[in-house]
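Participant: predicted model, plus sequence, below.
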Amino acid sequence: MESQSLTKRKTFDTHLAYVVKGSSVMNAVPVEECSFAEYSQQQLMHLAKRFHNTKRTYLLVDPLQGKHIPVSPRDCLTMLRTLGGRLQAEFPETKLVVGFAETATAIGAVVAECMGVGCSYITTTREEVPEVSSWIEFQEEHSHATEQKLSADGFAAALEKTETVIFVDDELSTGKTLVNMLEQLKQSFPQLNEKRVVAASIINRMSDENIMRLADRGMICRELLKIDNIDYTETVNKFAITGASDLPANDLDDDCIKSAYLIKDECGRSPRTGVVIGEYINDVLARHGFITSADSTMLPAGRDIVVIGTEECMYAGLLIAEQLEQSGNYDSVKFHATTRSPIGICTDDDYPIFNGYKLQSFYEKGRQTYLYDLARYDSAVIVTDSAPDNMEAVTELEALLRHYGCREIIVERI
């Protein structure tokens, strides 16, 4: 079933920032072909209640972002490429984009995609990355997990090649996270003072005073939607929430499960250490195109498909979901991702999160993650860049998807 709280949305033409030919990204689409759609607050912001978070009781949930709520890849990427197209039109010289974990990793990647195939892209992370020896660490406001870090080596290599750096988050409310990060970066990279620095977001709730505070530090703000910085604490207090559920008992006959595949592949490039976005897209589509190809038998046609990313790993799954949707072989394709964020569950019509389940993290044994608004699907593709040794996490998510009717489950390692 689908959430009753989701409003009907207008469909916009997708701006493709690259051309795929033989699983290769050929070149950027001219900026004049971008779709500069306008989005309303109703389209981009639903209010949810955080579960046991005393820093801020409410959470802004974007139904088009592809994180907490399942979304058509087309609708998600149209919105993200609209932001990217606007930034590309104003800052075409940009060769470095930084995305914030965990919710903005795909947003930042799409912005980099819109800048052209040669743009470097790097994300902050909360994960352990053994190949990185030097980190820039900073604190994130409001989050349940405040510590973030950025690979110093990856950032340094890309910084040399650009005159403009774009930092991308899903929401800017006070700008404290950006200030914290910028101060840390400038201590290690004083040459950043000579660069143009842009803070980009889907939603900007900052006051004029806070925008000026960032401007005084040399940072320009750009967004898809500017709204007032309202405290929604009282608004969400009306919702009687519960926590996410434990995994349901497996009540399906195993004979009804046609097949489950586990694709074990060597890990490729990682945005946590820095990638050239065109090479990364090529890598994803070339190594995993056998699922989305026209003659693939792994996902039977005429099915309802869900593609699920894992925590910080979202963009690769979104690309694969887009290819599946564009094939026209399936009744529907949706995309969303697991998350560290504990969100309250409520079945009220005007509340966006109507179910949720606790799952073991793909990245750290014993760490709890969540999957929200799960519906019934015929087939599922799980896209992750986690190490292959945490089979308990795979087994848990596979069991949950089987409970919701999935007959084919593919696990892809990027």
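Facilitator: On my side now, so go ahead.

Participant: C-alpha only now, for contacts and for neighbours.
Facilitator: Will do.

Participant: contacting residues around stretch 127-147?
Facilitator: Stretch 127-147 has contacts (CA atoms under 8 Å, 6 or more residues apart in numbering) with 53, 55-56, 126, 148-153, 176-177, 180-181, 184-185, 272-273, 341, 363.

Participant: below is structure B, check it against A:
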Amino acid sequence: MSGRGRWPGEWVAHRLGVRTVDGAAPGGVRLGALTGLAVRRNPRRAHLLVSGVLGKHVPADPRIVHGAGLLLGELVRLRLRGRESTAGPYGALLANALHGTRGSAAALRDRLREPKGAVDAVVLGYAETATALGHSAADALGGATYLHSTRRHVPGVVPYGGFEEEHSHATGHLLLPSDPSVLDRDVPLVLVDDEMSTGRTAFNTLRALHAVRPRDRYVLASLVDVRGEADRVRMRNLAGELNAGIDVVTLATGRVELPPGVLDAAQAVVAEMSGRDREIDYRVDHGAVRVGLGWPPGLPEGGRHGFTPADRRRLEKELAPMAAVLASALPDGASRVLVLGTEEFMYVPLRLAEALADALPWTTVRFSTTTRSPVLAVDDPGYAIRTRLVFPAHDNPPDGATKRYAYNVDPGGDPSRAFDAIVLLVDDQGDTPDLVDGLLAVLRTLAPVVLAALPGARA
């Protein structure tokens, strides 16, 4: 992960004996450079591989987040063209960006921001963590239509299908395309996730979608692939069963070695460390300002219902003017700015953060998003999740899950990690009184907040 300090997996390795082992690096970087480790608050899985280029748990330069997604998409494009999926010169740029070399993240993004050739495909990203990653990979294909799964029920919309993510904290996924025929076209289907740990999520998805609309070719794309040999054999057997090609593309491979009894040991650590979150002083109120971005009418605010190449071209024209609105609303002298998206609403906040970083070259802009996944926080440089904020859900979730989290936003015991302005971006369904009384109120104790809500496109 980025920077030159301790590897943010040392704490877990020492306390639980969990070890990551590097494998091949098609993206030019090793598994240990892309990920750190944390402990899940989940009795089904002990550890969490924490990506430094995902924009979920760790605030990161938005250009490396988008650039890594574009690179993954470029490897997919090469594979679909029948060529070897390796990063070539882009791998060195990604490695330098992870190392913190100034200008490398922007250079990686700039080299990949224009597709190297249009490829017709359907790209499916997984909620919630991979919604922006999948969208970025679709960007690199040029001609792809993008859709991400969702855990949000939309009244009046009949799901195309659904599937389960067995090990996740929230397991159910829905597909809600506004035009179901997009999933029926005879083109390759690309499934994008941040991590392939066992491959079961992709396995379940392929079974479900192939039953509805069989096709000849699938591509599984992820930032890291840590499947064991038995999992790889299971996927090869599925390809034979479906009579379809299943290619796998990743930036880095390897494995995670878990000692016996690790689940019980992890739960013991959670019990020991619980209750150590830093107390928030709610008497502090840095204030908030709400701005309108002038979102283009009819443009989808993400891929929940589908996002076409024409939508992408339209968005590209609008990013700089909207970023200028955000820049003008920042407090004078803001030098460290966080752009914070919310759960599945990742891609547009990522792109606006990227445009803001381009517009303010002498300002440090970082990007991350909130999540529904509970993870243990330990304020130690050798641990990937240093701090957490807890607040109520603000989008009226039908599953009754009430708590949400934002990680590494609070600086904890290291004042150098503090942000002096936060841009909070939500879609209209998340713009509720619970947002104002919950997440917004918490963020206002840390820094001045600029809030913008985007109108949601309906299916």
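Facilitator: Structure received. Given the structure is predicted, the values throughout are model-derived calculations rather than measurements.

Participant: now what about the TM-score between them?
Facilitator: TM-score of the superposed chains, computed with TM-score structural alignment, normalised by the length of structure 1, equals 0.81; 375 aligned residues with a CA RMSD of 3.0 Å.

Participant: on that earlier part again, quick one: which of the contacts of stretch 127-147 of structure 1 sit in helices?
Facilitator: Taking DSSP state H, the ones among the contacts of stretch 127-147 of structure 1 that sit in helices are Ala152, Asp153, Lys176, Thr177, Asn180, Met181, Gln184, Leu185.

Participant: farthest pair in these?
Facilitator: Spatially, the most separated pair among those is Asp153 and Lys176, at 24.0 Å (CA to CA).

Participant: what segments of the stretch 351-459 of structure 2 are strands?
Facilitator: With strands called from DSSP state E, counting those that start in this stretch, the stretch 351-459 of structure 2 shows them at 364-370, 388-392, 403-407, 421-427, 449-454.

Participant: matching residues in structure 1 for the fourth one?
Facilitator: The aligned range for strand 421-427 of structure 2 in structure 1 is 379-385, by TM-score structural alignment.

Participant: do the same with the third one
Facilitator: Here strand 403-407 of structure 2 aligns to structure 1 at residues 368-372, judged by TM-score structural alignment.

Participant: after the longest helix along structure 1 comes which helix or strand?
Facilitator: Counting residues, the longest helix found in structure 1 (DSSP H) is helix 73-90. Toward the C-terminal end, the helix or strand that comes next after helix 73-90 of structure 1 (DSSP states H and E) is strand 96-99.

Participant: and that next one against structure 2, how far off on average?
Facilitator: Compared with structure 2 after the fit, strand 96-99 of structure 1 shows a mean deviation of 0.4 Å (mean CA distance after the TM-score superposition for structure 1).

Participant: against which helices or strands is whatever helix or strand comes next after that strand packed?
Facilitator: Next in sequence after strand 96-99 of structure 1, counting helices and strands by DSSP H and E, comes helix 105-115. Where contact means 3 or more CA pairs under 8 Å, 6 or more residues apart in numbering; DSSP states H and E, helix 105-115 of structure 1 is packed against helix 73-90, strand 96-99, strand 120-123, strand 164-172, helix 277-292, helix 315-327.

Participant: now render the ones you listed as TSV, adding mean neighbour count and distance to Pro248 of structure 1.
Facilitator: Compiled in TSV, these are given as follows (neighbours: other CA atoms under 10 Å; distance: least, CA to CA, whole Å):
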stretch	mean neighbour count	distance to Pro248 of structure 1
helix 73-90	24	28
strand 96-99	30	35
strand 120-123	30	34
strand 164-172	24	32
helix 277-292	19	29
helix 315-327	21	25
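
Participant: matching residues in structure 2 for the longest helix of structure 1?
Facilitator: Using TM-score structural alignment, helix 73-90 of structure 1 corresponds to residues 62-79 of structure 2.
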